[in-house]
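**Student:** Take this sequence and fold it.
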Amino acid sequence: MPEGHTVHRLAAAYGRTFGGRPVRALSPQGKFAASAALLDGQRMTAAEAHGKHLFLGFGAVGWVHVHLGLYGKVAFGDGPAPPPVGQVRLRLVGPGGHADLRGPATCALVGEAEKEAVRDRLGPDPLREDADPERAWRRVSTARSPIAALLMDQSVVAGPGNIYRAEVLFRRGIGPYRPGRDLSRAEWDGIWADLVALMREGVRTGRIDTVRPEHTPEAMGRPPRRDDHGGEVYVYRRAGADCHVCGGEVRAAELAARNLFWCQGCQPHPPAPARAHAVRAARAAG
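**Tutor:** Coordinates of the predicted model:
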């Protein structure tokens, strides 16, 4: 499933291609035909993202709400648009080109109230200027759930997926199984700042790179990563490989039906200070 930076890139692409101009709208697949007829000839007034949700605004007609899910894709092309290929749910055509939406989990024409109801169910998005990290901290700081699960809960933080979750926890040295309520405020602030910085870079480049300058292939003299997802990472999909930082083995497990990756040497659980405190307490008690 695309992570939040991809959806923000799509919103920007829709805005560049169609923003402020009337569009032709059709549903070659037929599943969105009635709504496409209402959009046809209307002007696109906005294109925005919140987490993994895309919203395309058409003034008084409403918003097209899109969630790509596991299989959804958008393909942009120059005009004139060729005959549609495959199951195209929604095709938009304008002077600047065309865009074909295929296989989304959600594609619905909604009103302002319905759009806001979707947004109200989501946590703050690190890529939005109106994001409130305090709102997420209130959830995290009282939760018994592991922080790795909380970061995948879109009602806590909207946008991060499996890659950003694994990489941010590694970069902050936080074990994925630590309960949210065991994190300090400084640790949470570090997670949030990293999400903002890394996801903004993902919007800029279109790929997820999380390694610091000293751990790039060039700096370490190692081969670049070869993976369908692209990007240089510390632990994501590197189970069994050596950690770039400590040399230990990168581990993998399943958490909430998703693969989890971490380095036990760099991400101890409980953290080293807590372990030391527990040892001192045990010695004092003995």
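**Student:** contacts and neighbour counts: CA atoms only from here.
**Tutor:** Noted.
**Student:** Counting neighbours, what do you get for the closest residue to P84 other than its chain neighbours?
**Tutor:** Leaving aside its sequence neighbours, P84 sits nearest to P28 (Cα to Cα, 6 or more residues apart in numbering; 7.1 Å). Residues lying near P28 (other Cα atoms under 10 Å) number 19.
**Student:** Helices of the stretch 151-286 of the chain, residue ranges please.
**Tutor:** Ranges of helices in the stretch 151-286 of the chain, per DSSP state H, counting those that start in this stretch, are 162-172, 185-205, 217-220, 272-285.
**Student:** For the first one, name the packing helices and strands.
**Tutor:** Pointing back at helix 162-172 there. Here helix 162-172 touches helix 147-150, helix 185-205, strand 258-263, going by 3 or more Cα pairs under 8 Å, 6 or more residues apart in numbering; DSSP states H and E.
**Student:** what angle separates it from helix 185-205?
**Tutor:** Relative orientation of helix 162-172 versus helix 185-205 (axes from the mean of the first three to the mean of the last three Cα atoms, to 10 degrees): 130 degrees.
**Student:** Distance of L68 relative to L54?
**Tutor:** Separation of L68 from L54 (Cα to Cα, to the nearest Å) stands at 9 Å.
**Student:** for A36, same thing?
**Tutor:** Distance of A36 to L54, computed by Cα to Cα: 17 Å.
**Student:** here's the other one to compare against:
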Amino acid sequence: MPEGHTLHRLARRQQRLLGGQVVAVTSPQGRFANEAAILDGMVFAGAQAWGKHLVQSYRPAGSRKRADERLVHIHLGLYGAFTEEPTPMPDPVGQIRMRVVGRDVGIDLRGPNQCELMTPDQLDALVGRLGPDPLRDDADPAAAFRAIARSSRPVGALLMDQKVLAGVGNVYRAEVLFRAGIDPMRMGKSLSRNEFDGIWHDLLDLMPIGVRRGKMHVVRAEHDRGAPSYAPDRPRTYVYRRAGEPCRICSTPVLTSVLEGRNLFWCPTCQG
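**Tutor:** A predicted model of the protein is given here:
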């Protein structure tokens, strides 16, 4: 499942490609046909991300009223993806849930977990259920620390809980805990505010790199040596997907386990 930086990168790109344009919206697959008919011919007003949720906004030409706004909430899930084509776009192939076509480019959405119209009030309710997103200027890290500080769940699980912290997925979870030297199985309430602040500021450093580059970069320059440990299309990491391989710092074999249904990776020495 894409982590938060991917959704922010997609939102910014869609804003650049389509922002301010009257667009044609269809649903070749048919599952979003009624909603697409409402949006067809509107102006693509913008796109934003909150954690792993992307929201597109549409308005009638000439209107700037929030009451006239139509929102599309998209959660890609495990299999969803956007693709782009210059206009005129080729005929649809496969299960395209939504097609949005502007002047010079069109965007197809396939296989999302969710693609639905949403009112502004519903968006407010969704955002209210999410923890702070490190990639948003309006994020309040204190809210995440309050949730962590009163929990007996492992901090490794809490960082993945979107109600606690929005946008962090398995890779960033594993890597920021390694970089902080924190055992992922520690109870959340054992984490000090200074330790949490270190994690938060590390996310503030690392996640924008993912937005800019389109890929994660989590290994410090002084530790980035040797051949990649797995497929070249995977990010270079300290521990993520390196089970059994030597830690880049201390050479202890990296451990793996399953925590609340997700694979967990850590170094028992550096994070002991």
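**Student:** Nearest to D125 of the first structure, out of the helices of the stretch 151-286 of the first structure?
**Tutor:** Closest to D125 of the first structure of the helices of the stretch 151-286 of the first structure is helix 185-205 (Cα to Cα; 8.8 Å).
**Student:** what range in the second structure matches the closest one?
**Tutor:** Matched against the second structure by TM-score structural alignment, helix 185-205 of the first structure falls on residues 193-213.
**Student:** Report the buried residues of the matching stretch.
**Tutor:** Neighbour counts using 16 or more other Cα atoms under 10 Å place 196, 198-200, 202-203, 206-211 of stretch 193-213 of the second structure among the buried residues.
**Student:** hmm, back to that, including distance to A49 of the first structure, could the helices and strands packed on helix 162-172 of the first structure go into a markdown table?
**Tutor:** Output for those, formatted as a markdown table (distance: least, Cα to Cα, whole Å):
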| stretch | distance to A49 of the first structure |
| --- | --- |
| helix 147-150 | 21 |
| helix 185-205 | 12 |
| strand 258-263 | 24 |
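**Student:** Counterpart of A142 of the second structure over in the first structure?
**Tutor:** Alignment note: A142 of the second structure maps to E134 in the first structure; criterion TM-score structural alignment.
**Student:** Okay, and that match sits in which element?
**Tutor:** helix 133-140 (DSSP states H and E).
**Student:** buried sites along that helix?
**Tutor:** Of the residues in helix 133-140 of the first structure, 133, 136-137, 139-140 count as buried by neighbour count, 16+ other Cα under 10 Å.
**Student:** thinking G19 of the second structure is in contact with Q48, fair?
**Tutor:** No. Counting by Cα atoms under 8 Å, G19 of the second structure sits too far from Q48 to count as a contact (11.6 Å).
**Student:** how about R102 of the first structure, what's its partner in the second structure?
**Tutor:** By TM-score structural alignment, R102 of the first structure lines up with R110.
**Student:** Next one: that match relative to H5 of the second structure, how far apart?
**Tutor:** According to Cα to Cα, R110 of the second structure and H5 of the second structure sit 19 Å apart.
**Student:** Looking at the two now, which is surrounded by more residues?
**Tutor:** Legend: neighbour count by other Cα under 10 Å for R110 of the second structure and H5, higher for H5 (30 against 20).
**Student:** Now Q95 of the second structure: closest residue in space, sequence neighbours ignored.
**Tutor:** Q29 (5.3 Å).
**Student:** In contact with the one you found, which residues are there?
**Tutor:** Going by Cα atoms under 8 Å, 6 or more residues apart in numbering, Q29 of the second structure touches 94-98.
**Student:** before we move on, back to that, ok, now which ones touch the match of A142 of the second structure?
**Tutor:** Residues counted as contacts of E134 of the first structure (Cα under 8 Å, 6+ apart): none.
**Student:** For it, give its distance to P268 of the first structure.
**Tutor:** Separation of E134 of the first structure from P268 of the first structure (Cα to Cα): 26 Å.
**Student:** can you check A256 of the first structure too?
**Tutor:** Going from A256 of the first structure to P268 of the first structure by Cα to Cα gives 20 Å.
**Student:** Likewise for R212 of the first structure?
**Tutor:** Distance of R212 of the first structure to P268 of the first structure, computed by Cα to Cα: 20 Å.
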